[in-house]
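1. okay, predicted coordinates and the sequence, questions at the end:
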Amino acid sequence: MALGKKLVFPKRKKKKSRVQNKMGKAPGTISYMGDKERSDSVIFSTFYNTDGFQTKEFRTLDEFLKSEQTGHISWVNIIGISDEPFIERLGKHYNLNPLVLEDVVNTEQRPKIDEYEDYIFGVFKMLYISEEDEIVGEHVALVLLENTVLVFQEVKEDVFNGLRDRITGKMGRIRSRGADYLFFALLDAIVDNYFLVIENLNHRIEVLEEDVYNNPEPIVAKNIQQLKKEILKIRRWIYPVKELISRLIDSEHPLIKKDTKLFLRDVHDHTVEINESLQIYREMSMSLMEMYMSNMSNKMNEVMKVLTIMASIFIPLTFIAGVYGMNFEHMPELHFRYGYYVVWVVMIILFIGMMLYFKKKKWL
């Protein structure tokens, strides 16, 4: 190859990333960063106190703002975060910082907690098992105000049905508590659902262990690799939650009452247990690949052992056949009347003797 000649590689089609969509924009720019198809935002609002509750659906922001009530705890559930003007108007109504709204519409935002003078903002990943038995991760943002909790979701599916039943059925203490307890209950529902995800991972690891031992096919290695990636992704979503809950417990913010912090400690204990389980499953997924490679190596050794034994048996037989297959005229054995039968007897004795020897050595 001539010196100085430039190598030309085929160009790969580059996919525009979400980071590139964000680059160059001013901080606080409300720009939806997600994979869902854009749609209008819908508000499902639940007002409640010790006397009763009321649930309404609002298709327009104006309709919602006109219906706001006082003297109640409000759970405002915003479904759909791709409608940027809607999110911006709602944020202005509640005096939310533009940086908060930027994180609300950024589905790649890592879990975080930010404390402001009048509210507390948090971003989390809501994980649940789909009907196809797949782990689904959805972006959810929470804002704790004095008597209101705002919940921003990409899709309507969530893990809060149990909480809704407690409010509508007046079960437990939630109807007699403030917005900070509702904030805790939402976090508790998110974290509790992580246990279902952990169980799903545990089941998949057990299935893969059986496959590794009984059927170490190439597809098993692919499934192990996919599981490892999924565990790492889930760990990236769940791991920071422990520190965030700890921050809420240690917080001096007036919106979080002292008795609510006692319940947050229980959530913190759950996050510690979940993180420990994730670490164990991560190590198990790595050992699964090692077990797979070891089993494949053992399988190959078994094949090589059989081939070696066959070669060892036929080498002396081939030698005898080769000697008497030579075309020399003066070979004494060629004129021996029973030479053919003698050679066959010798070859059979050699074959049986070698088989018995290999068996005695437990090579067979």
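-> Good, I have the coordinates. Just so we're clear, the structure is a prediction, and the values are computed from it rather than from any experiment.
2. going forward, measure contacts between C-alpha atoms and count neighbours the same way
-> Noted.
3. neighbours of Ser285, just the number please.
-> Neighbours of Ser285 under the rule other Cα atoms under 10 Å: 24.
4. an error on my part: the question was meant for Gln109.
-> Neighbours of Gln109 (other Cα under 10 Å): 18.
5. another one to put next to it:
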Amino acid sequence: MIYQVDNQKLKVKIQDIQDDHMYIAMMSLDELKTCYREYHITERSLLRCEETSMLNQNIIIPHRQYYYGLINLINARDVFVKKDSLAFFIFKNLFLVVVIDDEDHHISEVFQSSSDYVLEKGVSITRLVYYFLSELISRDYQYIEDLQEEIEDLESHDSEEESIHFTNQLRQLSKELLLLRNYYDNLVIIGEDLQMNHHHIFEDDDMRYFEIFTRRIERLSNNVQMLRELLSQAYEAHQSKLDYKLNKTMQFFTVVTTVFMPLTLIAGWYGMNFKNMPELSSPYGYLSVILVSVSVVVLLMLWFKKKKFL
């Protein structure tokens, strides 16, 4: 579908496109294959749509007459689900969106809403591109807030009984945040490249829109980095709990070992049964050893308590 969006939104055909009007269009990759020459799109750009559609990256390439870009969208709420993907071509008076994968119809919704919105704000190719790209990431702020709440909720349920589950969840979230950070970094590159305005496709007065878009992506990237730091702090706090528990266990065994060392010495000493040992023939020998052993235990326990080992 192709819309002329000068004063009102009018559906037109390819042959109706004129240089003195502004247009926004959306089609599938199969549709583009049948008419790419009419848009003066090179065969190499068409092949890029097929070659790069399987890659998990976002790219933008300036050509002499247009920009070519590819975006693999990530759902910040679940980064491991199948991604929507699209290619786009930016001419001086035409913004063409090529849908490669859009199972949830998110790209179609963004296309319709952005083309309607630009009529209210004044039409230019820069604003068409800006509103479309901004709409693509409009939900991400809420998704990132949801991720923050998930991390905080995970911290509140950090317990010894759920240690393994907690650690697995941390690892999963860490992978998600790393993917999100790379995703936004790629979008920043797209925004910066658009600001360079190769071949003067965009109006100079409107270049601030791409600067605003780039700053928004940078804020999202910074928010993701903040969540990664929050996740790191949660892991360190969890590890500190485990270390404290281990230290208490080791302290207990140290006390037990220290108490039994002198008792083992006494038992070994008086268990040698030499002929001339006076305690062997003494009627109080057995009782004396018991009293000495008990005294050693009591003294050691008092000493440990004084040193706050118990």
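-> That came through, no problem. Bear in mind that the values here come from a model prediction, so they are computed numbers and not experimental data.
6. can you give me the TM-score here?
-> In this superposition the chains share a TM-score of 0.76, using TM-score structural alignment, normalised by the length of the second structure; 301 aligned residues with a Cα RMSD of 3.7 Å.
7. which stretches of the stretch 51-200 of the second structure form strands?
-> 59-62, 67-72, 85-90, 94-101 (DSSP state E, counting those that start in this stretch).
8. of those, which approaches Ser281 of the second structure most closely?
-> strand 67-72 (91.6 Å; Cα to Cα).
9. so the closest one corresponds to what in the first structure?
-> Per TM-score structural alignment, the counterpart of strand 67-72 of the second structure in the first structure is residues 120-125.
10. how much does that stretch stray from the second structure?
-> By mean Cα distance after the TM-score superposition for the first structure, the fitted stretch 120-125 of the first structure averages 2.1 Å away from its aligned residues in the second structure.
11. which residues touch that stretch?
-> Residues outside stretch 120-125 of the first structure that contact it (Cα atoms under 8 Å, 6 or more residues apart in numbering): 100, 103-104, 109-115, 137-145, 190, 237-238, 241.
12. pull out the buried members of those residues.
-> Using 16 or more other Cα atoms under 10 Å as the burial test, those include 100, 103-104, 109-113, 137-145, 190, 237-238, 241 as buried.
13. longest single helix anywhere in the second structure?
-> helix 208-270 (DSSP state H).
14. counting by contacts, list what that one packs against.
-> When contacts are defined as 3 or more Cα pairs under 8 Å, 6 or more residues apart in numbering; DSSP states H and E, helix 208-270 of the second structure sits against helix 125-136, helix 140-156, helix 163-196, helix 285-306.
15. chain center to the shortest one, what's the gap?
-> Which is helix 125-136 of the second structure. Helix 125-136 of the second structure has its C-alpha centroid displaced from the chain centroid by 24 Å (Cα atoms, centre = their mean, to the nearest Å).
16. swap in the last one?
-> Offset of helix 285-306 of the second structure from its chain centre (Cα atoms, centre = their mean): 59 Å.
17. can you name every helix or strand that that helix contacts?
-> helix 208-270.
18. okay, the host helix or strand of Leu99 of the first structure sits on what stretch of the second structure?
-> Leu99 of the first structure belongs to helix 98-104 when assigned by DSSP states H and E. Using TM-score structural alignment, helix 98-104 of the first structure lines up with residues 43-49 of the second structure.
19. nearest the geometric middle of the second structure, what residue?
-> Leu177 (1.0 Å; Cα atoms, centre = their mean).
20. any idea what that residue aligns with in the first structure?
-> In the first structure, Leu177 of the second structure lands on Ile231 (TM-score structural alignment).
21. with adjacent residues omitted, what lies nearest to its match?
-> Arg282 (6.3 Å; Cα to Cα, 6 or more residues apart in numbering).
22. now Lys92 of the first structure: which helix or strand?
-> Per DSSP H and E: helix 84-93 holds Lys92 of the first structure.
23. quick one, that helix and strand 148-153 angle?
-> 160 degrees (axes from the mean of the first three to the mean of the last three Cα atoms, to 10 degrees).
24. wait, Ile231 of the first structure sits on Leu278?
-> Yes. Using Cα atoms under 8 Å, Ile231 of the first structure is in contact with Leu278, at 7.2 Å.
25. burial measure for the closest residue to Met284 of the first structure other than its chain neighbours, as a count.
-> Excluding its sequence neighbours, the residue lying closest to Met284 of the first structure (Cα to Cα, 6+ apart) is Ile205, at 7.8 Å. Residues contacting Ile205 of the first structure under the criterion other Cα under 10 Å number 19.
26. show me the contacts for Ile205 of the first structure.
-> Contacts of Ile205 of the first structure (Cα under 8 Å, 6+ apart): Tyr281, Met284, Ser285.
27. distance-wise, check the residue nearest to the centre of the second structure relative to Asp153 of the second structure.
-> Separation of Leu177 of the second structure from Asp153 of the second structure (Cα to Cα, to the nearest Å): 17 Å.
28. equivalent analysis for Leu194 of the second structure, please.
-> Counting by Cα to Cα - Leu194 of the second structure and Asp153 of the second structure are separated by 39 Å.
29. repeat that for Ala76 of the second structure.
-> Taken as Cα to Cα, the span from Ala76 of the second structure to Asp153 of the second structure is 18 Å.
30. when those two are compared, which one has more neighbours?
-> Per other Cα under 10 Å, whichever of Ala76 of the second structure and Asp153 has more neighbours is Ala76, with 22 against 11.
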